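# with the sequence up front, the predicted model follows.
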Amino acid sequence: MTLAYIGLGSNLDDPISQIRHALSELGELPLCQLVATSSLYTTRPVGPQDQPDFINAVAALETKLSPLALLDQLQALEQRHRRRRLQHWGPRTLDLDLLLYDQEMIKRPRLQVPHPYMHERAFVLVPLEELVSTAKHKPIMLHHQPLTYWLTHLDQHEIQRLDDADVSTSATV
């Protein structure tokens, strides 16, 4: 089994529920097992600011799928959540990004791993660090630097961890 990390984001149609359902569905993908999930976080959108804030998380998934087969499964899951690609960095019901696939470096037209912008995004690195710090996985290196290096170079004021009360209250509104 290969360990892959998946970034999740949503800012439409009850984003907390979108992320919760997607996390559950990740564990049901063929030849995959969900092994860990981060807390949920709220962040301002990247790009156009005239859209709702995002709910983000990261999941650790053990898989026997190849990277491109896993990408196909992630995109199919986005489609089941009615993902529409109308605007670059625009609002979405569900966004799933293959962040890391073991220690592999992949550069293909459809897929780049590690995700090319993840080292610039607190909404990816903060939940990823949460997972890595609680597990006994290999240290994560991005552009020849450890994950902790990139965390110290990011503005983390724009990301807020949701506690259980926030998630419960939001889910009932």
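Okay, I see it.
# going forward, measure contacts between C-alpha atoms and count neighbours the same way
OK.
# SS state for residue 79?
Recorded secondary structure, residue 79: helix (DSSP: H, G, I helix; E, B strand; the rest coil).
# count of neighbours near it?
Counted with other C-alpha atoms under 10 Å, the neighbours of residue 79 add up to 14.
# equivalent analysis for residue 139, please.
The local packing of residue 139 (other C-alpha under 10 Å) involves 12 other residues.
# state the distance from it to residue 102.
Residue 139 sits 11 Å away from residue 102, going by C-alpha to C-alpha, to the nearest Å.
# again, but for residue 9
Distance from residue 9 to residue 102, by C-alpha to C-alpha: 21 Å.
# included below, for side-by-side comparison, is a second structure:
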Amino acid sequence: MIAQRVPVLLAFGANLGDRGETIRAAQREIAAARGVSELVASPLRETIALTADGPDESAPRYLNGVATAETTLHPHQLLDLLQSVEASHGRVRTEHWGDRTLDIDIILYGGRVVSDARLQIPHPRAFERDFVLAPWLDLDPEAVLMGHGRVAALLARVGDTTRSFEEPRDATH
């Protein structure tokens, strides 16, 4: 039996270390993983750190991006893969919304809704995060966030505080 390939949208963020190289290395690892194919990454954008108390100008700035892919993994298997990639890049989960070497979220998993103690899909705050919406719009100007509408309209509503990030020429390969 052939496993069904499901389209997914992943979001990436990092504000410690070599942020861009970490994100691109993680994307290469995910693209090479069994059960994942067709990964296409957005340009990276730089943003102010968002903490539990709101934006923090004094914290290291984030790089953020998104990627589309197809997977035959079930949602929790995909989450396990992403968390293992985060851990391999030094992700430590000590402070909620704290500084991090790498953060990877599942924004969409086909048209599925998942809601349990480990995972919520669609991502519950993606519709209000310019650092998800802006790179997603760069990747797909016609994008729609399930349950919330067109990404362009969502970004217009929340405002875009992100800025383009110039990567080294070979960073995306």
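Looks like it came in fine. As the structure is a prediction and not an experimental result, all values here were calculated from the model.
# just give the TM-score of the two.
Scored against TM-score structural alignment, normalised by the length of the first structure, the superposed chains reach a TM-score of 0.87; 162 aligned residues with a C-alpha RMSD of 1.8 Å.
# sorry, back to before: between residue 9 and residue 102 of the first structure, which is the more surrounded one?
residue 9 (30 against 18).
# and what about the more buried one, helix, strand or coil?
Three-state assignment for residue 9 of the first structure (three-state DSSP): strand.
# spatially nearest residue to the counterpart of it in the second structure (excluding sequence neighbours)?
With TM-score structural alignment as the criterion, residue 9 of the first structure lines up with residue 13 in the second structure. Nearest-residue entry for residue 13 of the second structure: residue 64, 4.4 Å, with adjacent residues in sequence omitted and distances by C-alpha to C-alpha, 6 or more residues apart in numbering.
# and the match of residue 9 of the first structure, how far is that from residue 153 of the second structure?
23 Å.
# all helices of the second structure, in order?
For the second structure, applying DSSP state H gives helices covering 19-32, 75-88, 130-139, 151-158.
# just those: most buried one?
Ranked by mean neighbour count under mean count of other C-alpha atoms under 10 Å, the helices of the second structure are led by helix 130-139, which reaches a mean of 24.
# check what contacts it and list those residues.
Here helix 130-139 of the second structure makes contact (C-alpha atoms under 8 Å, 6 or more residues apart in numbering) with 11, 41-47, 64-67, 126-127, 143, 151-152, 154-155, 158-162.
# contact partners for the counterpart of residue 29 of the first structure in the second structure?
Using TM-score structural alignment, the equivalent of residue 29 of the first structure in the second structure is residue 33. Applying C-alpha under 8 Å, 6+ apart, we find residue 33 of the second structure in contact with no residue.
# what's the closest non-adjacent residue to residue 107 of the second structure?
Take residue 107 of the second structure and drop its neighbours on the chain: the residue closest to it by C-alpha to C-alpha, 6+ apart is residue 123, 4.7 Å away.
# actually, residue 96 of the first structure.
residue 8 (4.8 Å).
# quick check: the match of residue 9 of the first structure touching residue 98?
No - if you go by C-alpha atoms under 8 Å, residue 13 of the second structure and residue 98 don't touch, sitting 11.7 Å apart.
# show me the contacts for the residue nearest to residue 96 of the first structure.
Counting by C-alpha under 8 Å, 6+ apart, residue 8 of the first structure makes contact with 19, 56-59, 94-97.
# how about a cut-off of 6 Å?
Residue 8 of the first structure is in contact with 56-58, 95-96, counting by C-alpha atoms under 6 Å, 6 or more residues apart in numbering.
# count the residues that sit near the counterpart of residue 114 of the first structure in the second structure.
Counting by TM-score structural alignment, residue 114 of the first structure corresponds to residue 122 in the second structure. Residue 122 of the second structure has 23 neighbours, counted by other C-alpha under 10 Å.
# for residue 90 of the second structure, same thing?
Residue 90 of the second structure sits with 15 neighbouring residues when counted by other C-alpha under 10 Å.
# same check, this time on residue 170 of the first structure
Quick note: residue 170 of the first structure (other C-alpha under 10 Å) scores 14 neighbours.
# how close does it sit to residue 4 of the first structure?
For residue 170 of the first structure relative to residue 4 of the first structure (C-alpha to C-alpha), the value is 29 Å.
# one more: residue 90 of the first structure?
According to C-alpha to C-alpha, residue 90 of the first structure stands 25 Å off from residue 4 of the first structure.
# sounds good, over and out.
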